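Participant: let's see this in three dimensions:
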Amino acid sequence: MRRPLLITAGALLLVVVLVVGLRQAGEDRGEAEPGTAMSREEVLEPLQPPPPVPPRLAALHAQGSELIPGALPVYEEKLRELRGFPVVVNLWASWCGPCRFELPFIQEVSSEMGREIAFLGVDVGDNREDAEKTAAEFFMPYPSIEDPRTKIRAELGTQGLPATAFYTADGKLEYLHQGAYTSADKLREDIERYAVNG
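Facilitator: Sure, this is the predicted structure:
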């Protein structure tokens, strides 16, 4: 009678050890948890005066989550207009799972840093209706330029989505990050390293 009881207890202990070990292994690998989408109000609240927001950045905030047609010519024009500010450009699409994963981190950081840093989106190879739904679900306090034929993506040389480009205040492309950000902190670090101090 005692032997089956000991075997059962031993098997149960082994299962507990395996579950704890697997959970710790996942934490050690730094597996990221997806963020939670912020509402329009939550995103815009830190960007409200006072203190005043520079007019060119306030103009971006006024176009929050809008999709702007024009592809590469409009993208280049926007970058020229934003000279004098570091610029962070996030390339995304509604059909891209990793893009949706990182958008809450983009929301958080663009809301925090949008008084000094210009943010832009590029909606790549997307269906406009689906893109509008995604932009409404993950409100961005900046517009996204439509890139239906992936000309902007080709110009930047990205291999896939998502991707994030970092421009210095003088308009130099300093760094292109391929893949999704797994935390807001990692995005903040790259903004400081490449856009602000690049």
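Participant: C-alpha only now, for contacts and for neighbours.
Facilitator: OK.
Participant: what separates Lys151 from Leu67, distance-wise?
Facilitator: Here Lys151 is placed at a distance of 16 Å from Leu67 (Cα to Cα, to the nearest Å).
Participant: these two: which is more packed in?
Facilitator: Leu67 (20 against 16; other Cα atoms under 10 Å).
Participant: not counting residues beside it along the chain, what's closest to the more buried one?
Facilitator: Once flanking residues are discounted, Leu67 sits nearest to Ser144: 5.0 Å by Cα to Cα, 6 or more residues apart in numbering.
Participant: number of nearby residues for the closest residue to Ser183 other than its chain neighbours?
Facilitator: Excluding its sequence neighbours, the residue lying closest to Ser183 (Cα to Cα, 6+ apart) is Phe105, at 6.1 Å. Neighbourhood size, Phe105 [other Cα under 10 Å]: 25.
Participant: show me what contacts Phe105?
Facilitator: The contact partners of Phe105, by Cα atoms under 8 Å, 6 or more residues apart in numbering, come to Gly35, Tyr181, Thr182, Ser183, Ala184, Leu187.
Participant: would you do the same for the sequence below? I want to compare the two.
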Amino acid sequence: MNRRLAVLLVPALLMIAGCTATEEATSGAAPTRAERPSPFADCATLAAAPASAVPAPPGPAGAALPELTLSCFTGGAPVAVRDVRGPAVINVWASWCPPCRKELPAFQRLSERAAGRFQVVGVNSRDSRGGAQSIGEDFGVRFPMLVDQGDAFERALNRNSFPLTLFVDADGRIRHTDASGALDDAHLAELVRTHLGIEVR
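Facilitator: Below you'll find the model as predicted:
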């Protein structure tokens, strides 16, 4: 008799426990990072030239940006990398890369100092969405972010290093590629001045 009663009670108790857990999950639990709004800016503006774009500086033109289409972290239409209008500073990074994390705040400050003369763009590569979102939230990164789930962007550039930064002129030509390690504010300003002809204050 007791055994029969236990057999009948166990499913009922499990049902009650399941309902309680579901109610707690839907009513009181904080949203996961994947459910939160993206910290990054929308990519729709990338195909428009910066408001006060500076013409390409004199000197030999570099290679064009690769023929590649990447998704935007915020969703929406994919972006053809060649359609990104310069001048631009493009930073390739991943959340698991310590030098990338170290330099990201400097790129955010650079985007704030651009004053409409150039744009700062991120390419999050070989990373998880949760990892990238976490870094964006923790470090206050707000510039537009493209997503390369594999390493197509780096392969198109014949590069295999993190972090990687491209300096692209107003004609969409790569004037310089930097793979020297974590960049700080002063070094970034020097590279922008040298390769894009723009003074950053």
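Participant: picking that back up, surely the residue nearest to Leu67 of the first structure and Val124 touch.
Facilitator: No - with contact defined as Cα atoms under 8 Å, Ser144 of the first structure does not reach Val124; the gap is 9.6 Å.
Participant: who touches both of the two?
Facilitator: By Cα under 8 Å, 6+ apart, no residue touches both Ser144 of the first structure and Val124.
Participant: what residue is smack in the middle of the second structure?
Facilitator: Centroid-nearest residue in the second structure, with Cα atoms, centre = their mean: Met145, separated by 3.4 Å.
Participant: show me how far stretch 91-110 of the second structure is from its chain's centre.
Facilitator: In terms of Cα atoms, centre = their mean, to the nearest Å, the centre of stretch 91-110 of the second structure is set 9 Å apart from its chain centre.
Participant: check which residues of it are buried.
Facilitator: The neighbour-count check on stretch 91-110 of the second structure (16 or more other Cα atoms under 10 Å) flags 91-95, 99-101, 103-110 as buried.
Participant: between these, which sits nearest Met15 of the second structure?
Facilitator: Ser95 (40.5 Å; Cα to Cα).
Participant: that closest one: what secondary structure?
Facilitator: Secondary structure for Ser95 of the second structure, judged by DSSP: H, G, I helix; E, B strand; the rest coil, is coil.
Participant: what's the spacing between it and Glu137 of the second structure?
Facilitator: Taking Cα to Cα, one finds Ser95 of the second structure at 12 Å from Glu137 of the second structure.
Participant: same question, Ala25 of the second structure
Facilitator: The separation that Ala25 of the second structure has from Glu137 of the second structure, given Cα to Cα, amounts to 23 Å.
Participant: I'd say Ile145 of the first structure and Pro73 touch.
Facilitator: No - in this structure Ile145 of the first structure lies outside contact range of Pro73 using Cα under 8 Å: 10.1 Å.
Participant: tell me which of these two has more neighbours.
Facilitator: Taking other Cα under 10 Å, Ile145 of the first structure and Pro73 do not tie; Ile145 has more neighbours (24 against 11).
Participant: do a quick rundown of the strands in the first structure.
Facilitator: Taking DSSP state E as the criterion, the first structure carries its strands at 67-68, 87-92, 118-124, 144-147, 163-167, 173-178.
Participant: take the ones you listed and write them to CSV, including distance to Gly10 of the first structure.
Facilitator: Output for the strands of the first structure, formatted as CSV (distance: least, Cα to Cα, whole Å):
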stretch, distance to Gly10 of the first structure
strand 67-68, 60
strand 87-92, 50
strand 118-124, 54
strand 144-147, 58
strand 163-167, 49
strand 173-178, 47
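Participant: which of these sits closest to Leu14 of the first structure?
Facilitator: So among the strands of the first structure, strand 173-178 is nearest, using Cα to Cα, at 40.3 Å.
Participant: what span of the second structure lines up against that closest one?
Facilitator: Strand 173-178 of the first structure corresponds to residues 174-179 in the second structure, going by TM-score structural alignment.
Participant: quick one, helices of the first structure?
Facilitator: 2-28, 40-44, 55-62, 71-81, 97-113, 128-137, 151-156, 184-190 (DSSP state H).
Participant: by contact count, what packs against the second one?
Facilitator: Judged by 3 or more Cα pairs under 8 Å, 6 or more residues apart in numbering; DSSP states H and E, helix 40-44 of the first structure is in contact with helix 97-113.
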